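Colleague: okay, predicted coordinates and the sequence, questions at the end:
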Amino acid sequence: MAERIARDRLDQIYELRLLTEPRLAALAANNISDNDRDELVSIAAEMLSEISPQMPEAYARFSRLDEAFHRKIATLSGNQVIADALADLHIHVHLFRLSQPQTAISDAILEHRRLVKAITEHDAKAAEKAMEEHILLSRSRFIEGGAISDFWPRRQKNEESHVKRCHESDAGSQTDP
């Protein structure tokens, strides 16, 4: 029963994230200033340069930077009510993440780079798409890592198809920031 509650809770958390964070990323792309751009780029660069999955403290450091990264995007959206709600939500996300393998850090960092690129280029559509893909992939990592067995079995195939379509539509259009 506890495992079912955990799956249900995680399902609800990711549903909320999918409903809100892609839109917030699009708004952030429209609203970002030069100072905010520098701060967002700095957080992403810190993740990339200072975190290695081999470091014993990597997860704790990544967790703090990931929270700061998502909080910054939510704040940039201009909707403080949703930003505050997501700040509370990320505490629960990190509790679930404790059971994930640390190799997931590298994948998330690469996804964050796509988000930074889209937001700093004021590309709202690409930012929304990148955030949606990031959330779907994050959710899939729980399944692949075996953190919660049989988690979203009926949705996994749909998510994999969606992510594949995202990658296909981006083919040839991606460059590193």
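Modeller: Sure, I can see it. Residues are numbered from 1 along each chain as shown.
Colleague: okay, CA-based contacts and neighbour counts for the rest of this
Modeller: Fine.
Colleague: number of residues surrounding the residue lying closest to Asp36 once chain neighbours are set aside?
Modeller: Among residues not flanking Asp36 along the chain, Leu76 sits closest, at 7.8 Å (Cα to Cα, 6 or more residues apart in numbering). Residue crowding around Leu76 was assessed by other Cα atoms under 10 Å; the count is 25.
Colleague: just Pro56 next, same as before
Modeller: 10.
Colleague: and for the one 5 residues further on?
Modeller: For Arg61, the count of nearby residues is 15 (other Cα under 10 Å).
Colleague: now whatever helix or strand it lives in: buried residues?
Modeller: Element membership for Arg61, per DSSP states H and E: helix 58-76. In terms of neighbour count (16 or more other Cα atoms under 10 Å), helix 58-76 has its buried residues at 58-59, 62-63, 65-76.
Colleague: list of residues touching stretch 29-49?
Modeller: Residues outside stretch 29-49 that contact it (Cα atoms under 8 Å, 6 or more residues apart in numbering): 62, 65, 68-69, 72-73, 76-78, 109, 112-113, 116, 118-124, 127.
Colleague: same deal with stretch 117-137?
Modeller: With Cα under 8 Å, 6+ apart as the test, stretch 117-137 has contacts from 14, 17-18, 21-32, 37, 108, 111-112, 114-115, 159, 163, 166, 176-177.
Colleague: longest helix of the protein?
Modeller: helix 2-31 (DSSP state H).
Colleague: between helix 58-76 and that one, find me the angle.
Modeller: 50 degrees (axes from the mean of the first three to the mean of the last three Cα atoms, to 10 degrees).
Colleague: what is the subsequent helix or strand relative to helix 2-31?
Modeller: Using DSSP H and E, the first helix or strand after helix 2-31 is helix 34-50.
Colleague: count the neighbours of the nearest residue to Pro22 once chain neighbours are set aside for me.
Modeller: Setting aside the residues directly before and after it, Pro22 is nearest to Glu128 in space (Cα to Cα, 6+ apart), at 4.3 Å. Neighbourhood size, Glu128 [other Cα under 10 Å]: 24.
Colleague: alongside the first one, take a look at this:
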Amino acid sequence: MRRSVLSDGVHESLKALILEHRLAPEARLNIEALARDLRVSPTPVREALARLESEGLVRKRPLAGYTVSPLLTRDEFNDMFDMRIVLEGASARWAAIRATAGLRATINIEATISYEAAAPDSEGPRSHASFTALDARFHDRLAQAAGNPLLRDAITRLHAHLHIHRLYFPYAETASTTDEHRQIAAAVQAADPDRAEAAMHAHLAAARTRHLQAFSP
């Protein structure tokens, strides 16, 4: 149990460093150096990096070791959002049909309180990391409610690429994200699959527009 808790803590620490860009995109990761910085042995660092690789946040290359995943190009970013629209539209639709009463209530609560409860007064890397964690939790909860583990895993991997871009997200737009999440949650709560899917599509279309500002010349 203690080793599991330690590994979880190292995983969360490294994930935060990546999302805050203190470990920059494409940076090489030295296991021994990370272990020293985190004051742990190399073993939990290796375990954490293996988990981060499965999440898409780091890459492992033969003879080169681990590196932080790179930022997507504009075309790759658009491709990723095209896939999100397909997968998360289905996620919202199935969540509206299949979610338990408990999950419907949880989704509704998280959509209502997430950003008001956690939004800091100023921008910064930690602000973006907090926003990312809350946003990811909301989308993952919908995928969980959809009742398809393969779909949930695919959505998680797509989100990894988005998370690395979060530092460039216009943080003033979090209120728009909250409103859009509420629309999705209300449709799921009402067990209305058409409305839930449409709300998710509208949310992702708006999110794509907001994020594409980072690629402007």
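Modeller: Done, it's in. Fair warning: this is a prediction, and the values are worked out from it, not measured in the lab.
Colleague: rewinding a little: average gap between the helix holding Arg61 of the first structure and the second structure?
Modeller: Once superposed with the second structure, the aligned residues differ from helix 58-76 of the first structure by a mean of 1.1 Å; criterion: mean Cα distance after the TM-score superposition for the first structure.
Colleague: quick one: that helix to helix 34-50, angle?
Modeller: 170 degrees.
Colleague: whichever helix or strand comes after helix 58-76 of the first structure aligns to what range in the second structure?
Modeller: The first helix or strand that comes after helix 58-76 of the first structure along the chain, using DSSP H and E, is helix 80-97. Aligning helix 80-97 of the first structure against the second structure (TM-score structural alignment) gives residues 149-166.
Colleague: pull out the buried positions in that stretch.
Modeller: Quick answer for stretch 149-166 of the second structure (16+ other Cα under 10 Å): 151-156, 158-166.
Colleague: list just the nearest of those residues to Ala50 of the second structure.
Modeller: Ala160 (14.2 Å; Cα to Cα).
Colleague: circling back to that earlier point, which outside residues touch the helix holding Arg61 of the first structure?
Modeller: Here helix 58-76 of the first structure has contacts from 21, 24-25, 27-28, 31-32, 36, 40, 43-44, 46-47, 51-53, 80, 82-83, 86-87, 90, 94, 102, 105, using Cα under 8 Å, 6+ apart.
Colleague: now the buried members of the residues you listed.
Modeller: 21, 24-25, 27-28, 31-32, 36, 40, 43-44, 47, 51-52, 82-83, 86-87, 90, 94, 102, 105.
Colleague: alignment lookup: Ala108 of the first structure to the second structure.
Modeller: Match for Ala108 of the first structure (TM-score structural alignment): Thr177.
Colleague: same question, Ile135 of the first structure
Modeller: Using TM-score structural alignment, Ile135 of the first structure pairs with Leu204 in the second structure.
Colleague: what's the average distance of the strand or helix carrying its match to the first structure?
Modeller: Using DSSP H and E, Leu204 of the second structure falls within helix 193-211. Comparing helix 193-211 of the second structure with its match in the first structure after superposition yields a mean distance of 0.4 Å (mean Cα distance after the TM-score superposition for the first structure).
Colleague: now stretch 84-94 of the second structure
Modeller: Mean for stretch 84-94 of the second structure is 0.9 Å (mean Cα distance after the TM-score superposition for the first structure).
Colleague: the first structure: matching residues for that stretch?
Modeller: Going by TM-score structural alignment, stretch 84-94 of the second structure sits over residues 17-27 in the first structure.
Colleague: hmm, who's touching the matching stretch?
Modeller: 73-74, 76-78, 82, 86, 115, 119, 123-132, 135-136.
Colleague: what about the residue nearest to Pro22 of the first structure, distance to Arg23 of the first structure?
Modeller: 6 Å (Cα to Cα, to the nearest Å).
Colleague: Asp84 of the first structure now?
Modeller: Asp84 of the first structure is 15 Å from Arg23 of the first structure, by Cα to Cα.
Colleague: how near is the residue most central in space within the second structure to Arg36 of the second structure?
Modeller: Central residue of the second structure (Cα atoms, centre = their mean): Ala136, 3.7 Å from the mean position. From Ala136 of the second structure across to Arg36 of the second structure, the span is 30 Å (Cα to Cα).
Colleague: and Pro120 of the second structure, which of the three is it?
Modeller: The three-state assignment at Pro120 of the second structure reads coil, by DSSP: H, G, I helix; E, B strand; the rest coil.
Colleague: excluding residues flanking it in the chain, which one is nearest it?
Modeller: Going by Cα to Cα, 6+ apart, Pro120 of the second structure has Ser127 as its nearest residue, at 6.3 Å.
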